Structure formats: C-alpha cells, structure tokens
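1. my questions concern the predicted model and sequence given below.
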Amino acid sequence: MELFTLVVSILLIAITFFLLRRRSSGNARLPPGSFGWPIIGESVEFLFGNSEKFVGDRMLKYSPEMFKTKILGEKTAVICGPAGNKFLFSNEEKLFSMFRPHSMQHLFRSNKPKPALNMPEVVRQPGFLKPEALMRYLAGMDLITQKQLHIHCDGKKIVEFYPLSKTITLTIACQFFLGINNPDRIARLVETFDDVTRGMASIMLNLPGTTFYRANKAAAALRKELIAVVEEKKEAMAEGAGPMHDILSHMIAASDPSGSCLPESEIADKMMGLLISGYGNVSTTITFVMKHLGLNPDIYERVRAEQLAIAVAKKEGVPLHWEDMAKMKYSWNVICETMRMVPFQGTFREVIEEFTYAGYTIPKGWKVYWTVSTTCMSPQYFKDPKRFNPSRYDEGEAPPPYTYMPFGKGLRMCPGNEYARIVMLTFVHNVVKNYRWEMVDPNEKVSGSMIPEPQKGLPVRLYHH
C-alpha cells in the first residue's frame, strides 16, 4: 500500500510539474510582431521586397529592440540595435548555434550529419586565412587583378563593372582555394555561382522558373565541375606535382580519424560553400566602391593619391607587398563606408536554450535573425547616415561599439575577413592607378535586397591615365 501511495505521489508531482511548465511556457511574453500568412509567413515581403526596409518598418511598428516574424518556414525573432548585437555575439554557443536556411542546407547538402572533418577545421587549422598565410598569395592576387583589368578595360570606352568585378573575384578565389588558373574555365562559372547565391535564401519551390529551381540546377552543375577539379588535383598530387598550397590540396590530403579520405562529392560540396563565401559579397562591395568613387571625384582623388604614393615607392613591375596594405588607410575607409551603405543579408541562429531579452521570452527551437542594417543607417549612431563619408572611420570618430560589424563579431566573425580585405584593396590599388571613370547612369537602380545588384551592370565611361 505504501509503495502504491509513493508511486501515485511521484506521478502526481510529475504531472503537476509538466502542466506548470506548459502553462509557464504558454504564458511566456513573446515579442510583438506577426507570423503573417499560414505556412509562408512573411517570407514574400522579406525576400521580394527590401530586407532592410522589412526590418526597419517592423522596428518602428513593434519594437526597436526585438520583434517576431515567420520567414523561410521558421518562427523567428529579429534582434535589433547595438545592445541586441552585443547580446547575440556574447552568447554564441550558450544560447545560440549557427543555423542555415533550409534552402541553403539543401543546396550544400549540409542537412546531413556533420562529418568528422568539417569546413571550419580545414580552413582554420592550417591557417590559410591568417595574414601570415595570405602574404604569399598577395603578389598573385595583384597580378591576376592587373591582367583582368588589362583584358577587359584597355581600349574600352564603356565597361560594365559589375560582371567584371565578379570575374576578377572568382578568378582570385579559384586560384586561392582550388589552385586553378584557367580564366576561360572560371568565366563560364560566374552565372552558375550567381544562381546558387540567389537561391541560398529562397522559398523552396522547385518548379521551373523559380529562384530555387535555378539554384538547384546550378548547384548540380557546379558540383559536377568541382568533382572534376578534385579528380584532376588528385591525379596531379599522385604524380608528384610540385608543392600545392591551396586549400583543396590540403583537404584531399587530410583524412578523418578513421584514416579515410573524404569522398570527392563531399569535398566538392565544401569547396562550393567556401568559394561562394569568398565571391558574392566581395564582388558586390567592389562594384559599389566603383560607384561611390565615380560619384565622388574628390574622394577618388584622395584614394588615387594614396595608391600612387605606394606605387611610386616600388620598382616598376614589383607586385604589392604585405606592408603596402597598412598604407591604404583611407582606401580601406572607403571600403568600410561602402559596406555600411550597402549592407548584405543577415545571418540566422537557432535558439538552443530559452532566453529572455528586453522583457521578451524566446522559446528553444526558434530562430534568430541578425542583420547589421538595424544600426548602420541610423542617425542615432551615424551622423548624416545617407552621406558617403569615409572620414567617419578616422581615429577619434569611430562608430560606437556594436553598431558597425560588416564581418560579424566574436566566435562567428567571418574567418575570411582578412582575405576579403586584401582582395578589395588590391582591386582599388590597380583600378585607381590606371583609370578614372564617370557613371553612365548616376541614378541606376539597384535590384534585390539580399544581394544588391545594379540593374544595368554598373556601366562606366572609362578614361585611361
């Protein structure tokens, strides 16, 4: 009898605890906002409108700190402002873990269990993206940029710089990551990369004519091409080709704890993700640097003076050195200001532990969306935010903490930020040294918000120095 009483008591306590927990969770104060339409939520407005406006409008309507929505099939909390940025980056792997939209998981096949050898390990362990490793690639990046500008610009009066920036950026990425130096092979990959990039955050509707359908086809074609590259690289390594310092060679040589090499298809998927990371945002930033320099002749002249001072101090034909990068302070300010005014899509996190922020509770399993656009165009943090002003980054005038983070911060800071920096500075050095330009259409419209693109390809009227 006593045993029966004890069992019943335990069951009653367990049921009470469960009901109280459900009640507590059900009464949790969720942030204000709307989940939108059934199933699709607010994905259409988010993807096909302007993502920056999407966030800004809801900050005004609901809360400047946090609001709820449903995008890409997920209940999502959007954390806003510098305090929110600090909270997010201070709690990586405590309250949040990385999450990729389902469309991205599908395209990169990253919804499978993580292999023993993952991409961050491959990239970070040998230090491929650290300054000391990048030093030996700088001269090659400089020569590739010079050659591509010569091919596509010399003798031309009108040049579309958006497609050119993509070709240059992808050529450098393929050389650095894959060890490929075949411009023709690379050039035909540009459109394929673009389709995959556009599909990474899209509605998963695999019907002809949709963004996701084109991305799926492009990813399959790109994967096939990369598998061929992996096979060629393996053959070259087996035949004792000279030292190979690219990331692909290291990945082929690496093995998991069991001693097995990664399958070629898996290597191809990882390389596809890495290449796209080093391609899209870099080429877009370069394009808008060209636009802002074309619209601001005084800023162009200051950048040119800085770069010519570096050039005249070198013997003719000597490529850029690492020390030259430190002398490009104003040029880097121009790039930083471009990234502020043309922010890119944000990133997602998954809530791994229920938390409360700004008086609102976010349940475990929800997603969190972070974007730099909640602060970078705010007059509260940036004086005259719509004015292109590179001098705002000078010493003593730096933006307040957690208001300007184009590469993220903390544990999730983009590991390729130094790589991106030297690719962009190398481009600026060569383009202002050899050319000046004016915009063919100063009011050219920009389409897309997840990936801003000048609708006409940014045609410029080019003049040779």
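-> Received it, and whenever you're ready, just let me know what you need. Residues are numbered from 1 along each chain as shown.

2. when you work out contacts or count neighbours from here on, use the C-alpha atoms and nothing else.
-> Fine.

3. end to end, how far does stretch 98-107 reach?
-> 17 Å (CA to CA, to the nearest Å).

4. pull the distance from the helix or strand where Thr285 lies to the chain's centre.
-> Using DSSP states H and E, Thr285 maps to helix 280-295. Distance of helix 280-295 from the chain centroid (CA atoms, centre = their mean, to the nearest Å) equals 15 Å.

5. quick one, helices of the stretch 1-150 of the chain?
-> 2-26, 43-48, 51-61, 81-90, 102-108, 119-124, 131-153 (DSSP state H, counting those that start in this stretch).

6. take a look at this one as well, against the first:
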Amino acid sequence: MIQILLTSVLLFIISYILWNVYRTRNRKSVKNNINLPPGSFGWPLIGETLAFLRANWDGVPERFIQERIDKHGSSLVFKTSLLGDRMAVLFGPAGNKFLFGNENKLVGVWWPYPVRKLFGKCLITIRGDEAKWMRKMLLSYLGPDAFVTHYAATMDVVTRRHIEVHWRGKEVVNVYQTVKLYAFELACCLFMSLEEPNHIAKLGSLFNIFLKGIIELPINFPGTRFYNSNKAAAAIRAELMTIIKARRVELEEGKVSSSQDLLSHLLTSSDENGRCLSEKEIANNILLLLFAGHDTSTVSITLLMKCLGEHPDVYNKVLAEQLQISDAKEAGELLKWEDIQKMKYSWNVISEVMRLNPPVTGAYREALVDIEYAGYTIPKGWKLHWSASSTHTDKDNFEDPAWFDPSRFDGSGPTPFTFVPFGGGPRMCLGKEFARLEVLAFLHNIVTNFKWDLLIPNEKIKYDPMPTPTKGLPIRIHPHQI
C-alpha cells in the first residue's frame, strides 16, 4: 500500500512539473531587466512551502518571514514560492496599508488552490461587483445592526446551556475540544436554526477533518490530508444541500419566515436585477461561515482561557468587570447589546490574545497589474502574502512584543495597520462583530462561574493551520462559592 502511494505521489509530482514547464513556456516572456524583489523560489514545485509549514507547526509562523528578512536584507518585501505559486511577501504596516488600500485596483483577493477547491465559489474566492453584492447580502445579517436586535440574548442562552451540560460538575475539562462543541453548536443555531445534537455532532466531526487540508500541498491521493479534507467538504456540502432544500419547501409553505436565520435570508434575498444565489452558492457560503464561526472563535476562546490561567491579575480584573455587569441585572436576565459595550477591559484582553496568536496568520492577494513597490517590480499574476503574525510580533510595532499587556489597547490603541487580526480594507473579516460578541458572551459566563488552573504549564502552541495548544489545554475548574 505504501509503495503504491509513493508511486502515485511521484507520478503526480512529475506530471505537475511537466505541466508547469508547459505553462511557463507558453506565458509571455518576462523582460530580463525587471527588478524583482530579493529572495529565493526554493525547490522546484514545492518552493519554500516546507519551511513555511514547519514554522507553523513549531508555533512560530513569523519565523519564516523573519529568517528571509535577515537573509535577503529587505525590510519591506521579498519573493518566494509557496504552495506552487510565485509570491511576493509584503510585511509590516506599510505592506498591510498598501494591500488593504488597493483592493480591486492593483490587487484582487486570492487564496491557494486548496482553499479555492475546498470552499468553492463563495465570498472569499470571488472578486468585483459580485463579491460586493454577496458581502452586502451577508453583512445585512452579520453586521452590528443585527446584533442589536437579538443575537446577544441568543448567544447568552446557548452559552448558558453549554456550560450547564459540559462544564458544571466537571473537575477536568479539555478546553479546545469542549469549546469546539460550543462554537459549532452556536453557529449551527444562528445560521441554520439547527439544534439536533446528533446532526450537529456529525457535521462537527466532518469539520475536524476538513480543517486539516486547508493549507496543505494539494496532493489528492488516498491517505493525504488534502484528500481527506476534500472528501469531508463534499460530505458537508451534501448535508447542507439537504437542509437548504428542506428549508426552501418550508418557506414556500409558509412554515418559516424569511428572517428566521441566515439560511432563510439567503434563500429569499436578491440583487437589484432579481438575481438570487444558487443553492450551491448558499451551501458554499454557509460552509465558509460555519468554518469561521467554528474554528476561529474556538482558538480565540481557548487561547483566552490559557492567558487568563497564566495571568491571575488579568483574570481578576476581567472578573470584576463582568461581575459589575451581572450584578446590575435581574436574576436570570440575559445579556443585551448594551452590556457587551461595557466590556472594554475584557475586549482589550481578547485583543492582546489575538495579537500574540492571531486566529488566521495572514492572507493572500493577486497582482492585477505590474506593481511597483519599494523600488521593485511585482509582475502581474504574481501572488502576494501579508502576515498578521509577523506584524504583531515586530518590536518596531509593539514594545516588548512577547509580553502580555492588554493596556496596549487603551485609548486609541495601536498604530494603524499594526494590529490586523481581522484584515482590513474592503476585505476586512465579515464576521468581526459576530466573533466579538461570541467570545465576550462566553467570557462573561465562564469567568462568573469558574476559576481554573492549567494542568500543562507553558503548553506549546502549534499552527495547523490555526493556533492550537498541542494537548488541547486541559484545565482543572473550580466553581465560585456563592
């Protein structure tokens, strides 16, 4: 079996190389006098991908960029090859500002093949007017106005129920595994009104497989992570299509309203010309949002609890702020949007957690034209990468960057374009407000109920592709004495 797999992989690599040689020969030749950024394309086919992935697995994604800054002597940009594509890496506030400010002008959204293949046609993989329309449609349900009306209370209900079932009465809890259940249950409830535990568990187990292939070499052979991820994505879509078709019937029969949840909203919305999203496009976008609601929030909450366990003084200040909010409410009264706005110190703490370990380490663009940047030319068609991790850990942007210090976000906060966990510009994360509300609702309920001890001090963090404690952050919890 191993021999067959190795032979298949070798044939794939040879075919891929020959295809790239053919593609390169048929491209218009690049003038020899183009002043490309310094750097190296690395090995044929794989480029510098292994070094890029190794830095993530070792828990220091910024290392890949810092090593090349030191090696090539450029403080703004270098060239490389990642996941089969020639790429220019722009780093620091200047690079972030350039890319965020030139969306749909000089650059357009782009993601490596595994992301495009696994997510299909959805908000993060399309450009231009279609992307603007799709973003507007989703934002009408995920923007701040929607949260003011009912999201805070719904999140509070789901959070309280989750804590009673999965935390109350327990002595030891694996935070990452348990919070994954919470985040996915919440996303299924709010986006699709899906609450049946077995159905949610089935989708959740598929997502755990799906996640592992997102940033991987696209080797689509049995046994590889990309192959397994692709199969899981197909299974998730099949489940979503069944849910979508059933909901369409319910809408036609008047059994549910168009405002019930995101799914109903997408099925009944259209642009000014009457165009609606296809069922496949709806499935792809819900897949995207379930991924965002499931995984990015999970790692943020997990690392938040890790930091609070490591810094008792910070925990005490967060607890004091949250008790002040709960003490002002009637017994059993749910959180409101106004309560969330009062959690200023708590949000500073969460922001510092995301600075040290951004849930998404960076993103990609494609050069729509030849770009002149920092004295170099980045040819049309090249890919561009910006890194939140390297920006957040640069001592030029944050004094003593390894130190956990929520006060960095007091007042006006960090210098523009130095803190970018949600990206920026027209492509800023659509779910920013959703994530903020979700994490704060969970934080409010967990700290007003429990204190905890970390069972593995200094547990290592790895990025695969998101920052996760290697053992899932086991803790011993202590209920507050009432």
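-> Received, thanks. What you are looking at is a predicted structure, and each value in this text was computed from that prediction instead of being measured.

7. can you calculate the TM-score here?
-> TM-score for the superposed chains, counting by TM-score structural alignment, normalised by the length of structure 1: 0.90, backed by 443 aligned residues with a CA RMSD of 2.3 Å.

8. how close does the helix holding Thr285 of structure 1 sit to structure 2?
-> Average distance, helix 280-295 of structure 1 versus aligned residues of structure 2 after superposition (mean CA distance after the TM-score superposition for structure 1): 0.6 Å.

9. output the contacting helices and strands for the very next helix or strand once past that helix.
-> Proceeding N to C from helix 280-295 of structure 1, the next assigned helix or strand is helix 297-312, under DSSP H and E. Contacts defined by 3 or more CA pairs under 8 Å, 6 or more residues apart in numbering; DSSP states H and E place helix 297-312 of structure 1 against helix 280-295, helix 329-341, helix 417-434.

10. please state the offset of the helix or strand following helix 297-312 of structure 1 from the chain centre?
-> Moving toward the C-terminus from helix 297-312 of structure 1, the next helix or strand (DSSP H and E) is helix 322-326. Using CA atoms, centre = their mean, the distance from the centre of helix 322-326 of structure 1 to the centre of the chain it belongs to is 24 Å.

11. with stretch 312-328 of structure 2 instead?
-> Taking CA atoms, centre = their mean, one finds stretch 312-328 of structure 2 lying 28 Å from the centre of the chain it belongs to.

12. again, but for stretch 70-89 of structure 2
-> How far stretch 70-89 of structure 2 lies from its chain's middle: 23 Å, per CA atoms, centre = their mean.

13. before we move on, what about stretch 352-364 of structure 1?
-> 27 Å.

14. which residues in structure 2 does that stretch align to?
-> Aligned using TM-score structural alignment, stretch 352-364 of structure 1 spans residues 368-380 in structure 2.

15. got it, and stretch 399-415 of structure 1?
-> Residue correspondence for stretch 399-415 of structure 1 in structure 2, counting by TM-score structural alignment: residues 414-430.

16. check which residues of that stretch are buried.
-> Buried residues in stretch 414-430 of structure 2, counted by 16 or more other CA atoms under 10 Å: Phe417, Thr418, Phe419, Val420, Pro421, Phe422, Gly423, Gly424, Arg427, Leu430.

17. stretch 374-390 of structure 2 now?
-> Ile378, Pro379, Gly381, Trp382, Lys383, Leu384, His385, Trp386, Ser387, Ala388, Ser389, Ser390.

18. in strands, which of those fall?
-> Applying DSSP state E to the buried residues of stretch 374-390 of structure 2, the entries found in strands are Ile378, Lys383, Leu384, His385, Trp386, Ser387.

19. these two touch, right, the last one and Gly362?
-> Yes: Ser387 of structure 2 lies in contact with Gly362 (CA atoms under 8 Å); the separation is 4.2 Å.

20. who are the packing partners of the longest helix seen in structure 1?
-> What stands out as the longest helix in structure 1, according to DSSP state H, is helix 211-238. For helix 211-238 of structure 1, the packing partners by 3+ CA pairs under 8 Å, 6+ apart come out as helix 102-108, helix 190-199, helix 247-253, helix 264-277.

21. these two touch, right, Ile39 of structure 1 and Lys75?
-> No: using CA under 8 Å, Ile39 of structure 1 makes no contact with Lys75, being 10.5 Å away.
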